[in-house]
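Enquirer: sequence and predicted structure below; questions after.
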Amino acid sequence: MKVIYHCFGGSHSSVTAAAIHLGLLPRDRLPAAAELMSLPYFDARSLGEEGEIKYMGIDPYGNNVYAAGKKNLGSRFEALLYDLATALGLPRQELLLLNTSPFVNRLMVLGGFTSRRLGMTTPGRPIVILGTRRAYFQLVEFVDQHRPLWEGNRR
């Protein structure tokens, strides 16, 4: 199965959720800023990389996990990917798209815009890290709620 976490820019909530899924971040405590910054693609995408699906790793069940930015596509992003999978002959049930956008708070928007869009990482990163930490346990819960969909009979 391909599990794709997606949000607006693909740099923060989707990367964090994918890292939780893969066990790269703790489930029982807030990650330190350094732990977030050590994640591949966290606050690291450049303008124009939205829409790129970035490989994050493989989980213990053999599922490939990705993070993606969809910019302004909204729900059309999922429709596009499901239609593409069908066109390529991939079974729809082998693709799991998980939208992390509802967990993006104002601090994440402000910090992400400042850091990624304006290129001002010194003021932007601490703000986006604070926002990510505030949303963290919601992301843990979101990942846990969807766990049965990728665990299935793959044990």
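Expert: Noted; the coordinates are in hand. Numbering: from 1, shown residues only.
Enquirer: when you work out contacts or count neighbours from here on, use the C-alpha atoms and nothing else.
Expert: Fine.
Enquirer: could you check the host helix or strand of residue 36 and say which residues are buried?
Expert: Following DSSP states H and E, one finds residue 36 within helix 33-37. Neighbour-count burial for helix 33-37, with 16 or more other Cα atoms under 10 Å as criterion, is recorded at residue 36.
Enquirer: how about residues contacting that helix?
Expert: Under the criterion Cα atoms under 8 Å, 6 or more residues apart in numbering, residues 16, 25, 42, 43, 129 lie in contact with helix 33-37.
Enquirer: one more time with 7 Å
Expert: 42, 129 (Cα atoms under 7 Å, 6 or more residues apart in numbering).
Enquirer: so how far is that helix off the chain centroid?
Expert: Relative to its parent chain, helix 33-37 has a centroid offset of 15 Å by Cα atoms, centre = their mean, to the nearest Å.
Enquirer: same check on stretch 59-73?
Expert: Distance, centroid of stretch 59-73 to centroid of chain: 7 Å (Cα atoms, centre = their mean).
Enquirer: residue 112 contacts residue 128, correct?
Expert: Yes: if you go by Cα atoms under 7 Å, residue 112 and residue 128 touch, sitting 5.7 Å apart.
Enquirer: quick one on the thing from earlier: and the next helix or strand past the helix holding residue 36?
Expert: strand 53-58.
Enquirer: for that next one, packing partners?
Expert: strand 64-69 (3 or more Cα pairs under 7 Å, 6 or more residues apart in numbering; DSSP states H and E).
Enquirer: included below, for side-by-side comparison, is a second structure:
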Amino acid sequence: MKVIYADYWGSYISVVAASIHLGILEEYDEEKIRSIKGFGENNFSKLGELIFFAEDQKRRRIYILGVKKSGRIAERALNGISKIFGLGKNDVDFVDLYIYENVFTKMGGFLSQKLCFKSAGEKLVLIGIKKNFNKLKNLVHKMKEKPLR
């Protein structure tokens, strides 16, 4: 079983979601988020690349993925690939986190990734993550509670 957390860049919300999933992050903590491996690291060249994050307690492999605004397209493609290679529809859980983007995460990601204003951009991203942290945490906990198939 694999879980793929996807967001615009694959380096902000998806990294936080994967960290919540693994128990690394239980509550919003700016310093802890900044120190998480992969936070703010991916850039335009990594879009579309599945990046292994870690394995959880149930031996599910957790991945992050940057998809820009194409989460639904990426999900359909992954489901098609799974079908072609006989992996089964239930072998991959794709979690599109685009709905957790907001004006702060969008502007912060743009400043950080496109204009190379990393410090200012990440401050905005963190404000955006803080605004949606509890909703994101609830989604991730529902994902973790799903029975293995």
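Expert: Yep, it's here. Remember, it's a predicted structure, so these values are computed and weren't measured experimentally.
Enquirer: any idea what the TM-score comes out to?
Expert: Here the TM-score for the pair of chains, by TM-score structural alignment, normalised by the length of structure 2, is 0.93; 149 aligned residues with a Cα RMSD of 1.4 Å.
Enquirer: now the helices for structure 2?
Expert: Per DSSP state H, structure 2 carries helices over the ranges 13-21, 30-35, 71-84, 103-109, 118-145.
Enquirer: could you check which residue of structure 2 pairs with residue 95 of structure 1?
Expert: Matched by TM-score structural alignment, residue 95 of structure 1 corresponds to residue 92 in structure 2.
Enquirer: quick one, what contacts the closest residue to residue 21 of structure 2 other than its chain neighbours?
Expert: Spatial nearest neighbour of residue 21 of structure 2, excluding adjacent residues (Cα to Cα, 6 or more residues apart in numbering): residue 140 at 5.9 Å. The contact partners of residue 140 of structure 2, by Cα under 7 Å, 6+ apart, come to 17, 20, 21.
Enquirer: so the second one touches residue 26, yeah?
Expert: Right, the one you point to is residue 20 of structure 2. Yes: shown here, residue 20 of structure 2 and residue 26 form a contact pair, counting by Cα under 7 Å, at 6.0 Å.
Enquirer: of the two, who's got more company?
Expert: The residue with more neighbours, out of residue 20 of structure 2 and residue 26, is residue 20; 22 against 13, by other Cα atoms under 10 Å.
Enquirer: for that one, give me its contacts.
Expert: 26, 137, 140.
Enquirer: how about JSON lines for those residues, with distance to residue 130 of structure 2 added?
Expert: JSON lines is the format used below for these (distance: Cα to Cα, whole Å):
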{"residue": "26", "distance to residue 130 of structure 2": "13"}
{"residue": "137", "distance to residue 130 of structure 2": "11"}
{"residue": "140", "distance to residue 130 of structure 2": "15"}
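Enquirer: and those residues, which is closest to residue 35 of structure 2?
Expert: The closest of those to residue 35 of structure 2 turns out to be residue 26 (Cα to Cα; 14.4 Å).
Enquirer: and the gap between that closest one and residue 108 of structure 2?
Expert: 23 Å (Cα to Cα, to the nearest Å).
Enquirer: same check on residue 82 of structure 2?
Expert: Shown here: residue 82 of structure 2 relative to residue 108 of structure 2, a distance of 34 Å by Cα to Cα.
Enquirer: now swap in residue 90 of structure 2 and tell me
Expert: Distance, residue 90 of structure 2 to residue 108 of structure 2, by Cα to Cα: 34 Å.
Enquirer: more crowded one of the two?
Expert: Taking neighbours as other Cα under 10 Å, residue 90 of structure 2 and residue 108 compare with residue 108 leading, 25 against 12.
Enquirer: how about that one: what's its closest non-neighbour residue?
Expert: residue 121 (3.8 Å).
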